[in-house]
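Engineer: turn this into a model:
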Amino acid sequence: MLKLLPVFRIIALLEGISYILLLFIATPIKYFYEAPQYVKLLGMPHGILFMAYVVMAVLISSDMKWTTRTFWIVLIASILPFGTFYIDYKYLKESSRA
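Structural biologist: Next up, the predicted model:
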C-alpha cells in the first residue's frame, strides 16, 4: 500500500489547491461580482478530490502506522485551508523518502 503514498501526496496537493481557489477566489467572485459560474466550475472537482483524499487516507493509514490521533489530524486537515499542505510536510514527506 505504500505504493499509494505518491498518489495520496498528489491528491492532497490538488485538494488543497482546489480548496484555496474555491474559498479565496471563486467564492468572493460569486458574491462581489455576482458570478456563480466559478464556484460551479471548481466545486465538483474539489468535491471529488476531497472524497479521494479521505478514501486514500483510510487506505494508507494502517501501512503508515498512524495512531488514531494522527489519522484524525490528517482527516481534519482536509477541511482547513492549507491543511493538506501541512499534512504533506509533517506526515507524508518524510515517509516517502524512507
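
Engineer: only C-alpha atoms for contact and neighbour calcs from this point on.
Structural biologist: OK.

Engineer: for the protein, longest helix please?
Structural biologist: For the chain, the longest helix by residue count, based on DSSP state H, is helix 37-61.

Engineer: who touches that one?
Structural biologist: Under the contact criterion C-alpha atoms under 8 Å, 6 or more residues apart in numbering, helix 37-61 has outside partners 1-2, 4-5, 8, 11-12, 14-15, 18-19, 21-22, 26-27, 29-30, 71, 74-75, 78.

Engineer: now show me the structure for the sequence below, then we'll compare the two:
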Amino acid sequence: MNTRTAFRTVAIAEAISWALLLSAMFCKYVLESEPFGLHEGGVPVAGMTHGVIFIAYVITTIVTAVIFKWRPKTTLLALAASIPPFFTYVFEVVADRKGLLGQTVAVSASR
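Structural biologist: So this is what the prediction gives:
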C-alpha cells in the first residue's frame, strides 16, 4: 500500500468512526435507548474504535508529512482536521487536489 492510499484510507476511516461515535452518543444520551441490548448504547465500542483510528490518523499524518515534505503549517492543519467531525475527509480531498499526496494522474476524456 502506498503512502497516498494509506493516508486516504485512514482519513476516511477516521471520519466514519466519528459518525459511529456521534450516532452511539445520540442514541445513549438523546434517545436514551439501548440498541442491541447494549447497556451503554455502544458508546464504549464506538469510542474505542474512534480512539484507535484517531491515533492511526495522527501517526499516518506525520509519516505522510515527512514523506511528501509538507510545510509545518500544512502538517498542523492536517492534524487539526482530526478534531472537528469529518474534517479529515475534507482535508484529504483538498490535499489530493492540491497535489500534497503525490502526483495524481489526469485521465484524458479524449482518445
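
Engineer: quick one on the thing from earlier: and the longest helix of the first structure, how far from the chain's centre?
Structural biologist: Averaging C-alpha positions (C-alpha atoms, centre = their mean, to the nearest Å) puts helix 37-61 of the first structure 7 Å from its chain's average.

Engineer: re the thing from before, give me the subset of the contacts of helix 37-61 of the first structure lying in strands.
Structural biologist: Residues of the contacts of helix 37-61 of the first structure located in strands (DSSP state E): none.

Engineer: any of those residues buried? List them.
Structural biologist: For the contacts of helix 37-61 of the first structure, a burial check counting by 16 or more other C-alpha atoms under 10 Å picks out 5, 8, 11-12, 14-15, 18-19, 21-22, 26-27, 29, 71, 74-75, 78.

Engineer: the residues you listed in helices, which ones?
Structural biologist: 5, 8, 11-12, 14-15, 18-19, 21, 27, 29, 71, 74-75.

Engineer: save those residues as JSON lines, and put in distance to Val55 of the first structure too.
Structural biologist: Shown next, in JSON lines, are those (distance: C-alpha to C-alpha, whole Å):
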{"residue": "Leu5", "distance to Val55 of the first structure": "12"}
{"residue": "Phe8", "distance to Val55 of the first structure": "10"}
{"residue": "Ile11", "distance to Val55 of the first structure": "11"}
{"residue": "Ala12", "distance to Val55 of the first structure": "11"}
{"residue": "Leu14", "distance to Val55 of the first structure": "15"}
{"residue": "Glu15", "distance to Val55 of the first structure": "13"}
{"residue": "Ser18", "distance to Val55 of the first structure": "17"}
{"residue": "Tyr19", "distance to Val55 of the first structure": "17"}
{"residue": "Leu21", "distance to Val55 of the first structure": "22"}
{"residue": "Thr27", "distance to Val55 of the first structure": "26"}
{"residue": "Ile29", "distance to Val55 of the first structure": "31"}
{"residue": "Phe71", "distance to Val55 of the first structure": "12"}
{"residue": "Val74", "distance to Val55 of the first structure": "12"}
{"residue": "Leu75", "distance to Val55 of the first structure": "10"}
